[in-house]
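1. Got a predicted model here, sequence first, then my questions.
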Amino acid sequence: MTIVFLSEDHMKKNTLLSIMLSSCMIISLAACASGNSTGPQNSGSEASSDIPQASAAETTVNAGTDTSSPEEYQPVTITNMDNELVFEKAPEKIVVLSYDTAEILAALGLEDKVIGLAEADSSIDDVLPKYRDSVSKMPVIGGLSNGVPSLEAVLAMGPDFVYGASYSFMEQNAGKAQDYLDSGINVYGSTGTYSDIPTLEDTYLDIENLGKIFGVEDKASELINDLKNRVDAINSTEKSDKPLTVFVYDSEEDAPYTAGGSSLENKIIELAGGENIYKDLDSDFKSVAWEDVISKNPDVILINKYGGENDVQQKINFLKSMPELAEVTAVKEDHFVSASMLAVFPSIQNVEVIEELSEKFNEWK
């Protein structure tokens, strides 16, 4: 769920996370070789007829609270992706490059400022129900072959702010960040998509920064506090001395692609009360051997979902069809659970999946 010319594993990672690249090898979970759907980048899916269409971290601030009116707005300076961004006024015309970033804008009440939304490899159905109506009002950028618009297409829309994952801002995707800055357009990349080891704090920082940029700091603080309180509620519950062990099955049949210790998904599993069997793997995502998975005998298999439930069921069917996995606890006990790409990469859906996993782990103890 096409990115830079890096090592094979790094290339897979960036493609998947990139939310909007070409199909098969997605940044973090990628792969298409085996016939499994692979990642947030093969989209180009047509928008449904009821969705409007569009034509083609460090923070230093002198801002008040919810100062959305031009007369009250104080200049804001934010450092993001090593660029110093200066805002003399709140942006009015936003192009957003994925549903996860669109969801955050909707949570802050900024949906009316969005002039274009790139669907990447997701759909409106992947958005949390409470934000779906707001996000569905955002004009979808149509005619995209790989889910992401070109630099020229974005510039033609006349935005004053472009927001997406850091991988979106590459020459082969929506163009480099500097191209926009040279055109007088500020760009913001999700902090967790360029952190070495992403955490929930990265998303909290993004929400805080967006609150300052758009003068909606009260809403941002309220959202951050809600997310933190929900995680605290999970952490306050009694934890088992022996947590359930979890294998993340992202993609690939010959050599499964899984989440390692430096992935956000590893942290999500930990916060939910589980233990990633590859927590000691010094990588965010990496291919491993089935023999090693079998030897670790996971209690639960967490399936990364690309697209829809068909992808999940196909993966479960494949796992159950492997005779060598028949005695693995997760397979014997039918302990399969899934999470969408929006939920396991930096987004406000991270807390939702932590809650869901925690409930399942408690049920299966």
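-> Yes, it's here.
2. contacts and neighbour counts: CA atoms only from here.
-> Noted.
3. In contact with the residue lying closest to residue 347 once chain neighbours are set aside, which residues?
-> Leaving aside its chain neighbours, residue 347 sits nearest to residue 100 (5.7 Å; criterion: CA to CA, 6 or more residues apart in numbering). By CA atoms under 8 Å, 6 or more residues apart in numbering, the contact list for residue 100 reads 127, 342, 347-348.
4. In addition, the following structure is provided for comparison:
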Amino acid sequence: MLLPRVVTLITGLGLSALAQAAPTDYPLTIENCGSPLTFQQAPTRTVTIGQAGTEMLYALGLGDKVVGTSLWFNDVLAEYKPQNDKIERLADNEPSFEAVIGKRPQLVAVELEWMVGPQGAVGTREQFHELKIPTYLLPSDCEAKDNLVGSDGTRLAPFRIDSIYKGVSQLAAIFDVQARGAQLNDQLKASLAQSIATAKRTQRKDLSALVWFSSAEMDIEPFVAGHKGVPDFMLSTLGVRNVVESDEEWPTVGWETLAKANPTFLVIARMDRRRFPADDYQKKLAFLRSDPVTRNMDAVKHNRIIILDAMAMQASLRTFAGLEQLATAISGFDLSQ
């Protein structure tokens, strides 16, 4: 669960903080993933394609500007449930183009580029822009990344946490809530620093991990975290090596290969969606403990398994709570076995 101090709706900003925040000077033009976006005023109707953007807007106090959501991996955070319950969910996964434009949005905020990229699962950016509907892509999924290579894209350079701060700042500027954006980013940076401090309590330096997101079927190669993506950043920040070396965001790798790598820890995603059988983390656990290959891995035999919300493994506000959870879990394991 995301710690309240990380992304709780920002309150108590104080008059001095508000006074120091320069208002947005409209028209505002920003460069977003290769496309210039111009806003004549703050949007009043926004559709989100992706939970990361949805919860980012909620954390910025902009829930009343959201008229439709989609693409959910986990249930909404408890503090946002009353607000979220008032907003139409267009789809649990990707919505149709017609459903999105039917809400008459002045902005579509998108978590994953493949939803509105050149081969957009929902539609292309050009289709939206022809209707004068700007699409804002979270920088974390398009900068230094080729989303046309691999099923979920390939990182051209390691994920940078600054891309999340950039998304917060740009959305805050678009909606003219810069003080809230600055406050939120300060909280996120403080959370990251705390996680790093917690991780330093672990004395061993040869720690490794495998991050298992899901599997299309339980008995085939799983989707695991590549070595330049968000989970890899989380692990390396805490001094842990990812045993998967692919540049793909979520490559498939055989269990024989993964078992041979014998990671110190296993990190498995917990999801509320049920697109694939392995979205259920309990089924993941049952597989790990019964399969003749996986049950002999040290992490399985000694129960060094960490359950993490899927959204913590995506570039989102939950990434920071995920880092805290990982750091606490790793520092608490008995590594003498």
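-> Received the coordinates, thanks. Please read these numbers as outputs of a predicted model, since none were measured by experiment.
5. before we move on, back to that, what lines up with the residue nearest to residue 347 of structure 1 in structure 2?
-> Alignment note: residue 100 of structure 1 maps to residue 52 in structure 2; criterion TM-score structural alignment.
6. Which residue ranges of structure 1 form helices?
-> 8-17, 99-107, 129-136, 151-156, 177-182, 200-214, 217-235, 264-271, 290-296, 309-321, 329-332, 341-344, 349-364 (DSSP state H).
7. Would you mind saying which of those lies nearest residue 78 of structure 1?
-> helix 200-214 (7.4 Å; CA to CA).
8. quick check: that closest one aligns to which part of structure 2?
-> Using TM-score structural alignment, helix 200-214 of structure 1 lines up with residues 161-175 of structure 2.
9. Any figure for the gap between the residue mapped onto residue 338 of structure 1 from structure 2 and residue 329 of structure 2?
-> Aligning on TM-score structural alignment places residue 338 of structure 1 opposite residue 307 in structure 2. Plainly put, residue 307 of structure 2 is 10 Å away from residue 329 of structure 2 if you go by CA to CA, to the nearest Å.
10. same check, this time on residue 23 of structure 2
-> According to CA to CA, residue 23 of structure 2 stands 42 Å off from residue 329 of structure 2.
11. Looking at these two, which one has more neighbours?
-> Counted by other CA atoms under 10 Å, residue 23 of structure 2 and residue 329 do not tie: residue 329 has more neighbours, with 17 against 14.
12. Need the nearest residue in space to the more buried one, chain neighbours excluded.
-> Among residues not flanking residue 329 of structure 2 along the chain, residue 306 sits closest, at 7.1 Å (CA to CA, 6+ apart).
13. got it, and residue 221 of structure 1?
-> Nearest to residue 221 of structure 1 is residue 208, by CA to CA, 6+ apart, at 6.9 Å.
14. Please apply the same query to residue 71 of structure 2.
-> The shortest distance from residue 71 of structure 2 to any non-neighbouring residue, by CA to CA, 6+ apart, is to residue 93 (4.0 Å).
15. Structure 1: which residue goes with that neighbour?
-> Match for residue 93 of structure 2 (TM-score structural alignment): residue 147.
16. Report how many residues lie close to its match.
-> Neighbour tally, residue 147 of structure 1, other CA under 10 Å: 29.
17. again, but for residue 38 of structure 2
-> 14.
18. re earlier: so who does the residue nearest to residue 221 of structure 1 touch?
-> With contact set as CA under 8 Å, 6+ apart, residue 208 of structure 1 has these partners: 217, 220-221, 224.
19. What's the separation between it and residue 67 of structure 1?
-> Applying CA to CA, the value for residue 208 of structure 1 to residue 67 of structure 1 is 14 Å.
20. can you check residue 241 of structure 1 too?
-> Residue 241 of structure 1 is 48 Å from residue 67 of structure 1, where distance means CA to CA.
21. circling back to that earlier point, so which of the contacts of residue 208 of structure 1 comes closest to residue 151 of structure 1?
-> Checking these against residue 151 of structure 1 by CA to CA gives residue 220 as the nearest, at 29.3 Å.
22. for the nearest residue to that closest one once chain neighbours are set aside, what are its contacts?
-> Spatial nearest neighbour of residue 220 of structure 1, chain neighbours left out: residue 211 (5.1 Å); criterion: CA to CA, 6+ apart. Residues in contact with residue 211 of structure 1 (CA under 8 Å, 6+ apart) are 66, 108, 217-221.
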